[in-house]
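Visitor: predicted coordinates and the sequence they were generated for:
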Amino acid sequence: MAKKKGRQLLIKLSDGQATPQFETLCALTTKTLTINNEEIDVTTSDCDAPEGPLWTEVLDGVKRVSVSGNGISKKENAEARLATVAMSSPPVIAAQVIVPNFGTFEGSFFIQSGDFGGDQTGGVTFSLSAGSTGAVTFTPEAAS
């Protein structure tokens, strides 16, 4: 499988329409997708040998997918959409995250923060932090 450049990892936001179109937050220079799985500890001692060692046993708990990114503002529609949704109640948007050589994650995400800033001698920066709200689907990339 061919190696891919980090800039090919894409975070796309829905335009909010009934048949959504997804627009890339193209100005992001760093992007991260994190999959978190909570475990529920259900360890119990062996009734036949209670003095023996305990081995951890776990059940599947809560799942969460988080996305984040930082970049230099390019005054794109997707940036304006991010700011609009972040100020809405609830601040939820449909999004896709495309991980090259892996697949596409898609679901609704709660905008935890949208930061805008700038140094006097630099460009306007922005960052995004969002967590899934509800199920996230994963579609593996087709083998080439």
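Guide: That came in fine, so what should we check first?
Visitor: for the rest of this, base every contact and every neighbour count on C-alpha atoms.
Guide: Noted.
Visitor: count of residues packed around the residue lying closest to residue 3 once chain neighbours are set aside?
Guide: What sits nearest to residue 3 in space, not counting adjacent residues and going by C-alpha to C-alpha, 6 or more residues apart in numbering, is residue 101, at 7.8 Å. Applying other C-alpha atoms under 10 Å, we find 17 residues neighbouring residue 101.
Visitor: which ones are touching residue 101?
Guide: 1-4, 141 (C-alpha atoms under 8 Å, 6 or more residues apart in numbering).
Visitor: okay, pairing it with this:
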Amino acid sequence: MSAQKGKDLLLKINSGAGYVTVAGLRSRRIAFNAELVDITHAESVDRWRELLAGAGVRRAALSGRGLFKDASSDALLRQAFFDGAVLNSQLVVPDFGTIEGPFQIASLEFAGEHNGEVTFELSLESAGALTFTAA
């Protein structure tokens, strides 16, 4: 995979009528995490830690930061947060693929400076199994 433009990393949320790109994002990020299950015991070779494969809980976190650009995607985020809704979301990674599945907005923050624009930050947490489709 060659170098890619950060602006081509897209966060999309399903509005019920199809996927809507979250507009105005200046940065986007996804992190995958897995809990480790330690099964080390008194007879572990040379006291090296042993882990149980495939036993821990996996999760993904999406986050983004930007400014308001599109009333419909802004309203979709706001309503999903206040409803506590779990919506299908996609993260499109150029020349890599698409990660898709249910996510819930865990935080939605607004900020503004006296002489600047109003910005927002959001974070979403996975709420079920995710799929990956290669590009």
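Guide: Yes, it's here. What you see is a predicted model; the values in this text were computed from it and never measured.
Visitor: so what number do they get for TM-score?
Guide: After superposition, the two chains reach a TM-score (TM-score structural alignment, normalised by the length of the second structure) of 0.91; 133 aligned residues with a C-alpha RMSD of 1.5 Å.
Visitor: looking for the alignment partner of the residue nearest to residue 3 of the first structure in the second structure.
Guide: Residue pairing (TM-score structural alignment): residue 101 of the first structure is matched to residue 95 of the second structure.
Visitor: can you pull out the strands in the second structure?
Guide: Under the criterion DSSP state E, the second structure carries strands at the ranges 10-14, 19-21, 25-34, 58-67, 86-93, 97-112, 118-126, 131-134.
Visitor: centre-most residue in the first structure?
Guide: For the first structure, residue 67 is the residue whose C-alpha lies nearest the centre (C-alpha atoms, centre = their mean; 2.5 Å).
Visitor: quick check: closest non-adjacent residue to it.
Guide: With C-alpha to C-alpha, 6+ apart, the residue lying closest to residue 67 of the first structure is residue 33, at 4.5 Å.
Visitor: what of residue 86 of the first structure?
Guide: residue 111 (5.7 Å).
Visitor: which position in the second structure aligns with the one you found?
Guide: Using TM-score structural alignment, residue 111 of the first structure lines up with residue 105 in the second structure.
Visitor: list the contacts for its match?
Guide: 80-81, 84-86, 122-125.
Visitor: what of residue 125 of the first structure?
Guide: With contacts defined as C-alpha under 8 Å, 6+ apart, the neighbours of residue 125 of the first structure are 70-73, 115-118.
Visitor: overlap between these and the second structure?
Guide: Contacts conserved in the second structure for these, counting by both residues aligned by TM-score structural alignment, their matches' C-alpha atoms under 8 Å: 70-73, 116-118.
Visitor: can you count the residues close to residue 138 of the first structure?
Guide: Other residues close to residue 138 of the first structure by other C-alpha under 10 Å number 15.
Visitor: what does it correspond to in the second structure?
Guide: Aligned partner of residue 138 of the first structure by TM-score structural alignment: residue 132.
Visitor: next: residue 25 of the first structure.
Guide: Aligned by TM-score structural alignment, residue 25 of the first structure pairs with residue 22 of the second structure.
Visitor: now do the contacts for residue 60 of the first structure.
Guide: 37-40.
Visitor: how does it look with 7 Å?
Guide: 38-40 (C-alpha atoms under 7 Å, 6 or more residues apart in numbering).
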